[in-house]
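Q: turn this into a model:
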Amino acid sequence: MRILYSIFVLGVVLALSGFAFIHSGVYNVTAMDEHSSLGKWALHTTMKNSVEARGSEVDVPSNLASEEMIRQGARGYDQLCVACHLKPGLEDTLLRQGLNPTPPSLTEAGAFGPGEQFWIIKNGIKMTGMPAWGVTHDDKDLWEITAFIQRLPSLSEAEYTRLVQPEPGVQAKADDGHDHDHGNMDGMMMMGESSQGESSHGAPGHHAMSGQDSASQSEASGHHSEKEPKAASEPKADDHYADGHSH
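A: Next comes the predicted model:
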């Protein structure tokens, strides 16, 4: 009986200690500090086992390796994923450098199969910065991205570019009516593009001109500040991800 009482008291003490620790603010949640080795192991192992348990139940489409799915998925990947998971020829990005844990580079072969990758893309991963794209995209879109990710590690920089920006003669088989324009994340990738040369801080072309500087330059050159309407960008006819249906 005394043993049970001692266990109960110990449990109460541990619970109160944990409660006090949580409310004390002692633990620093800054993303600038790395997790401890034990913390990394615990978080990664928990995530890996969770994904494997759920991804193993996903039915993988039989046409996952088709060139059409891969081509369509290339555009989705380029618009949604590159800022975190890189592409051939891109070593790092502004966004990726600030994330902790650092997102894996999908240009290298990973441990997850297509079912698991699809589950991650659709459901996201808590407290990693990985969003749940299933909130804004249907399964067809996400399977196309999954198909491309399976091919990505084997692609050269030129091959990647051809898939994302096909030559004029390469057209989509059909417009299936569920295109998406995922937006432009170039601003989050400038550091990666400058990593082979100058740092983005202070590098030419890496900062937008302020309104005041723009006005001053306009007056100095004799131009008035009247704004001309910008022509609306038109989606490419074969772009499965560019009809303005943005998310």
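Q: from here on, contacts and neighbour counts on C-alpha atoms
A: Fine.
Q: helices of this structure, residue ranges please.
A: 2-24, 37-55, 67-80, 82-85, 94-97, 114-123, 139-151, 157-164, 190-194, 211-220 (DSSP state H).
Q: need the residues that contact the second one.
A: To tie it back to what came earlier, the one meant is helix 37-55. 112, 115-120, 125 (C-alpha atoms under 8 Å, 6 or more residues apart in numbering).
Q: buried stuff in that helix?
A: Residues of helix 37-55 classed as buried: 51-52, 55 (neighbour count, 16 or more other C-alpha atoms under 10 Å).
Q: and the residues you listed, which is closest to G89?
A: Nearest to G89 out of the buried residues of helix 37-55 is V51 (C-alpha to C-alpha; 28.9 Å).
Q: the residue lying closest to Q117 once chain neighbours are set aside: neighbouring residues, count only.
A: Nearest residue to Q117 in three dimensions, chain neighbours excluded: T146, at 6.4 Å (C-alpha to C-alpha, 6 or more residues apart in numbering). Neighbour count of T146, defined by other C-alpha atoms under 10 Å: 29.
Q: ok, the contacts of helix 37-55 vs G73, which is closest?
A: Taking C-alpha to C-alpha as the measure, G73 sits nearest to F118 out of these, at 12.1 Å.
Q: gap between the closest one and G110?
A: 13 Å (C-alpha to C-alpha, to the nearest Å).
Q: over to R71?
A: 21 Å.
Q: and these two? Which one has more around it.
A: Comparing R71 with G110 by other C-alpha under 10 Å, the one with more neighbours is R71, at 23 against 13.
Q: isn't that one up against L163?
A: Yes. Between R71 and L163 there is a contact under C-alpha atoms under 8 Å: 5.6 Å.
Q: so which residue is dead centre in this protein?
A: C81 (3.4 Å; C-alpha atoms, centre = their mean).
Q: quick check: that one vs I121, distance?
A: Taking C-alpha to C-alpha, one finds C81 at 10 Å from I121.
Q: likewise for E34?
A: 25 Å.
Q: so for the two, which residue has more residues nearby?
A: In this comparison of E34 against I121, neighbours counted by other C-alpha under 10 Å, the higher total goes to I121 at 20 against 12.
Q: run this one through as well so I can compare:
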Amino acid sequence: MLGLIEPASVTGGRWKPVLGYLCIRTPGAWFRHLSLRFAAHKRSFQEFSKVMASRASSKSSSGSSSGFGSFVLGFLFALVALGVGGYCYLKFGKPPVAAADPAFPFEAQIVQVPLNARIAKELKQPPFGISEDGFEAGARIYKKECASCHGAPGQDTPYAKWMYPVAPQLWKKHTKNDVVGVSDDEPGETFWKIENGIRLTGMPAYKHILTDTQMWQVALLLKSADQPLPDPVRKLLEDAHPDPVRLAH
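A: Now for the predicted structure:
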């Protein structure tokens, strides 16, 4: 068979065929020649592919790094802008710091979510049950420590509604339902509030003032605020006039 003829080359502006060689080859030799040429081209293509892939990977890595860096810078800038804006609002604006000011949007919800979560996590069970003696002890403590803000049966505290948040009247039915005070709450929840107080409400932490037994006596008394109480207990509470001046005497 005829061998391969090398392509023509251009010399001096004229086409001049260059005959590489012309020989008679056997089919096996011709096939080996083609195989070698194919292998050479294949190696060249593989090397070219590796180079291009390496360049693409380098560009992609560089682009990713650049994009991440831009994101971090933007995030930091946003934090700084929020901090500066918040400071300017607190310094030169009119944030609601007075009890008579309107609340922030969703302020009650923002406060209640962490408060309820904390109480649920630390909720305790009463170490003893209800009794008339316990009610009497709780009524005496309530009369001294609580009535000035939270009222007494049939006697609301006049200034409670002007506090922020409003001090709940614990012997009065809610306006939206027939629940009296916190009688629908678990005693452990009321105990937690008595023990720890609630920040920014005026409710003090009584764990430094009362014993655990005394706080449980008050909590169990308030749990039964919607139930008929023994006469001695009722009389103690009715005498607890919610007037801090009178309570001082």
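Q: tm score of chain vs chain?
A: Put the two chains on top of each other and the TM-score (TM-score structural alignment, normalised by the length of structure 1) is 0.59; 171 aligned residues with a C-alpha RMSD of 3.1 Å.
Q: tell me how many other residues crowd the aligned partner of G86 of structure 2 in structure 1.
A: Matched to structure 1 by TM-score structural alignment, G86 of structure 2 sits across from G18. For G18 of structure 1, the neighbour count with other C-alpha under 10 Å is 12.
Q: what's the burial count for the aligned partner of T93 of structure 1 in structure 2?
A: By TM-score structural alignment, T93 of structure 1 lines up with T157 in structure 2. T157 of structure 2: 19 surrounding residues under other C-alpha under 10 Å.
Q: any idea how far Y164 of structure 2 is from T157 of structure 2?
A: 14 Å.
Q: chain neighbours aside, what residue packs nearest to the match of T93 of structure 1?
A: Per C-alpha to C-alpha, 6+ apart, closest to T157 of structure 2 is G151, 5.0 Å.
Q: looks to me like V10 of structure 2 is in a strand.
A: Yes. Assessed by DSSP: H, G, I helix; E, B strand; the rest coil, V10 of structure 2 belongs to a strand.
Q: could you find the counterpart of it in structure 1?
A: So, by TM-score structural alignment, V10 of structure 2 is left unmatched.
Q: distance of the residue lying closest to V10 of structure 2 once chain neighbours are set aside relative to N196 of structure 2?
A: Distances taken as C-alpha to C-alpha, 6+ apart put K16 closest to V10 of structure 2, at 6.1 Å, once the chain neighbours are dropped. To N196 of structure 2, K16 of structure 2 is 104 Å away according to C-alpha to C-alpha.
Q: how about D133 of structure 2?
A: D133 of structure 2 is 25 Å from N196 of structure 2, by C-alpha to C-alpha.
Q: could you do V84 of structure 2 as well?
A: Distance from V84 of structure 2 to N196 of structure 2, by C-alpha to C-alpha: 34 Å.
Q: any idea how many residues pack against the residue nearest to V10 of structure 2?
A: 12.
Q: with G187 of structure 1 instead?
A: For G187 of structure 1, the count of nearby residues is 13 (other C-alpha under 10 Å).
Q: what residues of stretch 184-196 of structure 2 count as buried?
A: Those would be 186-195, for stretch 184-196 of structure 2 by 16+ other C-alpha under 10 Å.
Q: what lies in contact with that stretch?
A: Contact partners of stretch 184-196 of structure 2, identified using C-alpha under 8 Å, 6+ apart, comprise 119-120, 122-126, 182, 203-207, 215-216, 218-220, 223.
Q: what's the ChimeraX line that selects buried ones from those residues?
A: For the buried members of those, the matching ChimeraX selection, counting by 16+ other C-alpha under 10 Å, is:
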select :119,123,126,182,203,204,205,206,207,215,216,218,219,220,223
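Q: residue in structure 1 paired with P126 of structure 2?
A: Using TM-score structural alignment, P126 of structure 2 pairs with V60 in structure 1.
Q: tell me the spacing between that match and V51 of structure 1.
A: 15 Å.
Q: also Q79 of structure 1?
A: 24 Å.
Q: what lines up with R199 of structure 2 in structure 1?
A: Looks like R199 of structure 2 aligns to K126 there (TM-score structural alignment).
Q: same question, V111 of structure 2
A: V111 of structure 2 maps onto L43 in structure 1, by TM-score structural alignment.
Q: same check on Q46 of structure 2?
A: Pairing criterion TM-score structural alignment: no partner of Q46 of structure 2 within structure 1 is identified.
Q: thinking Y142 of structure 2 is in contact with W216, fair?
A: No. Using C-alpha under 8 Å, Y142 of structure 2 is not in contact with W216; the gap is 11.4 Å.
Q: what's near enough to touch F75 of structure 2?
A: By C-alpha under 8 Å, 6+ apart, F75 of structure 2 has no neighbours at all.
Q: ok, back up a step: and the furthest pair within the contacts of helix 37-55 of structure 1?
A: G115 and I125 (15.1 Å).
Q: roughly how far does the nearest residue in space to L90 of structure 1 that is not next to it in sequence sit from S156 of structure 1?
A: Sequence neighbours aside, G192 is the residue nearest to L90 of structure 1 in space, at 5.7 Å (criterion: C-alpha to C-alpha, 6+ apart). Per C-alpha to C-alpha, G192 of structure 1 is found 17 Å from S156 of structure 1.
Q: quick check on the two: which one has the bigger neighbour count.
A: Using other C-alpha under 10 Å as the criterion, G192 of structure 1 and S156 rank with G192 on top: 22 against 14.
Q: which residues does the residue nearest to A132 of structure 1 when sequence neighbours are not counted contact?
A: Closest residue to A132 of structure 1 apart from its sequence neighbours, by C-alpha to C-alpha, 6+ apart: G124 at 3.9 Å. Applying C-alpha under 8 Å, 6+ apart to G124 of structure 1 gives the contacts 130-133.
Q: so can I have a markdown table of the residues you listed showing distance to A220 of structure 1?
A: Output for the contacts of G124 of structure 1, formatted as a markdown table (distance: C-alpha to C-alpha, whole Å):
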| residue | distance to A220 of structure 1 |
| --- | --- |
| M130 | 46 |
| P131 | 46 |
| A132 | 49 |
| W133 | 47 |
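Q: which of those map to contacts in structure 2?
A: Shared with structure 2 under both residues aligned by TM-score structural alignment, their matches' C-alpha atoms under 8 Å, the contacts from the contacts of G124 of structure 1 are 130-133.
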